[in-house]
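Participant: Please find the sequence and the predicted model below.
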Amino acid sequence: MSTTGIQQSPQKPVGGKDTFDTNQLVHSLVCVVVGLAIFLIPPPQGLTPQAMHMLGVFVGTILGLILQPLPTSSVAIIGMTVGMLTGALDVKKAAFSGLGSPSIWLIVAAFFIAQGFVSTGLGRRIALVFLSLLGKSSLGISYGLAAADLVLSPATPSNTARLGGILFPIITSVSDVQDSTPKSDESRKRIGAFLALTANNVNAITSAMFITAMAAGPVVSQLAQKSGVNISWGLWALACIVPGLLCLIVIPALIYKLFPPTIKHVPQAQADAKTELREMGSLSGQEWIMMVTFIVMLILWATGSIFHVNATAVAFLGVSVLLCTKIISWNDMASNKSAWSTLIFFGVLVGMAQPLNDLGVTGWAGKLIANMVHGLPWMLVLAILTFFYFFIHYMFASELAQVAAIYTLFVGVAVAAGVPAIAAALMLGVASGLIGAMTHYASGPAALIYGAGYVKTSEFLRIGLICGLITVSIFLTVGMGWWKVIGIW
């Protein structure tokens, strides 16, 4: 049973058309009124009318993604259309630019790779191995996946490749074994939704623990160096090992309490998994092809920064092999609604985010924050700036976009307020990874997890916010204490 290709939000067909109830109408009006209000407000000093127009369109679209008066991709297309018609989005330069983003196509490729794991049965075999080792509890499985993410993270510069290409197929297969699919609330809540939420938030933690664990990490290091702060790979890893491991221990257990799977104890699943593995026998020819392709992709992803091999190119190399060996077909790819829906909604948002930076909206917001923290004790300044840095990510569709837009500004504000330079650069660098799970458009991995359909928008936002606040708080408390011990401040 394939868990890919599921629509993100089930609709109620009536005569072949979507219904539009009172709640949807109210939600639509909220999006329009708020977006229009910002659109019409005279621009404050430092912003142009076009900047306010772009901000109004973006906020209205984000509200639409949260309230969902229409399916996610529909909201994104409408938002892009309004932006083009009003002139807020340049049709030639910005409106469709996000649809060509390599990171977004990496997500799309990950969906197709997941299909290969399902169609060959290799995903099921891997899932059964996990269940045979850790299948006594849903929580145990989540910790096993977290450990795998941690081990892979230092050598996988793309967190989308790590979660989407390596762990996501295992999650879907484990869920499939337990008859947990996005088709109904009862089914998805058995284990699939829990594993998806846990993997998404764990991925944000591992992305924050090493310079090489996400694409934004090297950019953070480079920008910090331009600000006079040198952060080596070893220093970053040493600084994050204690608070990071604590977060990895806390978050799966926290999600287990906040959003428990209906399947908690599965001792029989462990015995059944061992029995089925024996019955499956040795690997089939297609399983061998899928496994070798997967291992080669993993090696290329891990060494991409050394040999300058693009992660998206590697993903599509894998897809091409699967097509040539007929493990998947074009019809399989064309019918994968989750992949194409994710391409639309995430691509549109990335296209909207860049103009916000180019028009000076993000820089203007950063200066407002700088004025607010002037004169406060440096430890409090660092905490305030870090939380503001976290919350402002609601305006961004990727970690890299936020780092490029405001990281240097926030570091400069912090240092000017008396925060030790290394502590400021490291904390905001860590936060650049932790923000990746807070919304369904916060990062490539988040978009992929959301697109799979296991988790509803409200659930995604609630768990993402709580986990994000907890992990940021751990780094600001336990992390700062550890940094004092190792001499960072």
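Facilitator: Good, I have the coordinates.
Participant: CA atoms for contacts and neighbours, from now on please.
Facilitator: Fine.
Participant: tell me the strands in the protein, going along the chain?
Facilitator: In the chain, the strands defined using DSSP state E lie at 13-14, 17-18.
Participant: Could you export those strands to CSV, including columns for mean neighbour count and distance to L167?
Facilitator: Formatted as CSV, the strands of the chain follow (neighbours: other CA atoms under 10 Å; distance: least, CA to CA, whole Å):
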stretch, mean neighbour count, distance to L167
strand 13-14, 8, 34
strand 17-18, 10, 34
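Participant: From L448, how far off is the closest residue in space to A339 that isn't next to it in sequence?
Facilitator: Spatial nearest neighbour of A339, chain neighbours left out: V108 (5.0 Å); criterion: CA to CA, 6 or more residues apart in numbering. Here V108 is placed at a distance of 8 Å from L448 (CA to CA, to the nearest Å).
Participant: Neighbour count: the two, which is higher?
Facilitator: It is L448, of V108 and L448, that has more neighbours when counted by other CA atoms under 10 Å, with 29 against 25.
Participant: If we go by neighbour counts, what in the longest helix along the chain is buried?
Facilitator: For the chain, the longest helix by residue count, based on DSSP state H, is helix 233-258. Within helix 233-258, the residues that count as buried by 16 or more other CA atoms under 10 Å are 236-244, 246-248, 251-256.
Participant: can you list contacts of stretch 314-325?
Facilitator: Here stretch 314-325 makes contact (CA atoms under 8 Å, 6 or more residues apart in numbering) with 106, 109-110, 112-113, 116, 161, 165, 290, 293-294, 297, 300-301, 328-330.
Participant: thinking again about what came up before, what packs against the longest helix of the chain?
Facilitator: For helix 233-258, the packing partners by 3 or more CA pairs under 8 Å, 6 or more residues apart in numbering; DSSP states H and E come out as helix 138-152, helix 192-209, helix 457-474, helix 480-485.
Participant: dropping in the other structure now:
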Amino acid sequence: MSPRTDTTNPAAETTTVVRTRFATMPPERQRLPVARRSVRPRPGRARILRLVALGLVLVAGAGMVLASVTRSSGDSAPTLPIAVTLTVFLLAVWAWTSTRLDDTLVAFLAAIALIVTGVLPASDFFSSLGDETIWLLIGAFVIASAVSSSGLALRGASHLLRFARGPRSLFHLTTVALTLTAFAVPATSGRAALAVPVYTAVSAVLPGRERVIRALALLMPTVVLLSAVGSLLGAGAHIVTDQLLRAAGEEGFTFLSWLWLGLPLAVVSSHLACEIILWRFTRREDRTIPLRMSTAEIGRSASTAVTGPLSSPERRAAVLLGGVILLWATEPLHHLSPALVALLGAVAAVTPGIGCLTFPAAIKRVPWSLLLFLAATLALASALTTTGAAAWLSSSALAPLRGLGAAGAVAFVLVVIAISTAAHLLIPSRSARSAAIIPVVIALAPALGVSPMAAAFASTAAAGFCHTLPSSAKPIAMFADPDIVSGGFTPQDLRRLSMLLAPAMFVLVTVFALWVWPLMGLPLLL
């Protein structure tokens, strides 16, 4: 039965009003456009575009291979290893954008193709699985599992939200709480999962405020995605970017340097998005009605104890998380690598009497698919560098633009930010977007006098916007699913938000890349 038929039943009003308030037209009028426009013509056009793109990739690859075979001494044509590497890379990008194959499977197929053709030594691929970054993420995920299982996150959020006196203060305090989780959970999907019980508890103490509840459902995944840039471990894409930079011979980022550059953007963009959501999805009377909630109310709604003294697991999780973050932030003082600190924290998290959960339970929560994806992309980056493919691409593609000076550099950065902002429409995975875009950015930036680190950081920051479609990011899909979140938003709401948030993020990242980050120690130009 459609929820709209329940609105006449007084007894069901409190449970259905949230869902019925979001319907703007009769159900039959909602289904007709989908049947006529989406089901038949679009897949056919999309299939044709995918085949055309594949044809262009194959033609480009065949042309490079043929040029490499017929090249003469002093010719600017690519060598055979360069041609093979670029062809495999383009095919991987096509698969990420045009097929439903798993991102990790595509990365592995590309790595295997390079190994079979002799471009990538098998030892280099296998050694990438033991890279320090992989162990950093393993330790970080184990620590995050301990914090999540202890209940510390919900207690902290409830104590922070009790200071809310109205919808605006509630939303901004929620933004602060979600931003802080970027340092506790190294994945946006994990942070969104932490936010679901908080949303459920808060929405339960807001009866009759459907617009506020819907705006809150939009706010939480939006802040989770935008605030991730504040931490090197905030998203797997950040690790991919750092890996690719180091593979290209760049210095890369430490936990502290990423925090220094990313946290200001995370704070500004998250609170800007908060104001946009308040302005676009609530009315003035919604924002002026006083609001008070207590930790006891939130605890009753969540069926979890959030009052009284900290439990033993919560105390252990707080000490563990605080100690690890402190050691990461003070790396220049003690010179312990972030991976070693994460490993020590992970061991402490599963040690009986010290930690909060068992070793088997912690290991089950580690996203091994993401770690294998990172290892495979590291191998691809190594091939792009060692074969000279990155250098050849830079010298060949941007040769006509080298004389443009600063104007060309700024134009390049603007194009990078624009492409990175819109890439989620083609590549749903944030890590896959970085794996596809960052190698090209690193290769092309020096030819125009742009710092590869600055260009890569700007691209990764802009990729934090992925709000147009529910399928563009896991946190968005999670809060758009009525089986997980009740009283949430519709795809139409998401598009209304994107029309304002996309240009705002483009301008914000541009301002940071051109003026703010150079003042903070990340110059744009070489």
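Facilitator: Done, it's in. Because the structure is a prediction, the values reported are computed rather than measured.
Participant: Report the TM-score for the pair.
Facilitator: Once superposed, chain against chain, the TM-score is 0.62 (TM-score structural alignment, normalised by the length of structure 1); 403 aligned residues with a CA RMSD of 5.5 Å.
Participant: sorry, back to before: could you dump the helices and strands packed on helix 233-258 of structure 1 to a markdown table with distance to V415 of structure 1?
Facilitator: As requested, those are arranged in a markdown table below (distance: least, CA to CA, whole Å):
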| stretch | distance to V415 of structure 1 |
| --- | --- |
| helix 138-152 | 31 |
| helix 192-209 | 21 |
| helix 457-474 | 19 |
| helix 480-485 | 16 |
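Participant: most packed of the ones you listed?
Facilitator: helix 192-209 (a mean of 29; mean count of other CA atoms under 10 Å).
Participant: just to revisit the earlier point, residues that sit against both of V108 and L448 of structure 1, list them.
Facilitator: With CA under 8 Å, 6+ apart as the test, V108 of structure 1 and L448 both reach T342.
Participant: if we can go back for a sec, which one of the strands of structure 1 lies closest to S73 of structure 1?
Facilitator: strand 17-18 (14.2 Å; CA to CA).
Participant: tell me, that closest one lands on which residues of structure 2?
Facilitator: Taking TM-score structural alignment as the measure, structure 2 aligns no residues with strand 17-18 of structure 1.
Participant: quick one, what contacts the residue lying closest to A362 of structure 2 once chain neighbours are set aside?
Facilitator: Distance criterion CA to CA, 6+ apart; nearest residue to A362 of structure 2, sequence neighbours excluded, is V142 at 5.4 Å. Counting by CA under 8 Å, 6+ apart, V142 of structure 2 touches 346, 349, 362-363, 365-366.
Participant: and if you look at A269 of structure 1?
Facilitator: 131-132, 135-136.
Participant: and of these, the nearest to V151 of structure 1?
Facilitator: L131 (19.3 Å).
Participant: Verify the contact between G83 of structure 1 and L55 for me.
Facilitator: No - taking contacts as CA atoms under 8 Å, G83 of structure 1 lies outside contact range of L55: 9.9 Å.
Participant: before we move on, the earlier item: what does the residue nearest to A362 of structure 2 align to in structure 1?
Facilitator: Looks like V142 of structure 2 aligns to F112 there (TM-score structural alignment).
Participant: What is the burial count for G323 of structure 2?
Facilitator: Neighbour tally, G323 of structure 2, other CA under 10 Å: 14.
Participant: Map it onto structure 1.
Facilitator: Aligned partner of G323 of structure 2 by TM-score structural alignment: V296.
Participant: Make TSV out of the contacts of V142 of structure 2 and add neighbour count.
Facilitator: Output for the contacts of V142 of structure 2, formatted as TSV (neighbours: other CA atoms under 10 Å):
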residue	neighbour count
A346	26
A349	28
A362	22
I363	16
R365	14
V366	18
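Participant: taking the residues you listed one by one, which sit in helices?
Facilitator: Filtering these for helices - DSSP H - leaves 346, 349, 362-363.
Participant: I'd say M505 of structure 2 and G464 touch.
Facilitator: No - the criterion here is CA under 8 Å, and M505 of structure 2 misses it with G464 at 9.0 Å.
Participant: any idea how far L398 of structure 2 lies from L180 of structure 2?
Facilitator: Taking CA to CA, one finds L398 of structure 2 at 41 Å from L180 of structure 2.
Participant: I meant K364 of structure 2, not that one.
Facilitator: 24 Å.
Participant: Same question for R280 of structure 2.
Facilitator: For R280 of structure 2 relative to L180 of structure 2 (CA to CA), the value is 25 Å.
Participant: what does stretch 228-239 of structure 2 rub up against?
Facilitator: With CA under 8 Å, 6+ apart as the criterion, stretch 228-239 of structure 2 contacts 133, 137, 140, 179, 182-183, 185-188, 227, 254-255, 258-259, 261-267, 370, 374, 430-435, 460-461, 464.
Participant: starting at the chain centroid, how far to that stretch?
Facilitator: A distance of 7 Å separates the centroid of the chain from that of stretch 228-239 of structure 2, by CA atoms, centre = their mean, to the nearest Å.
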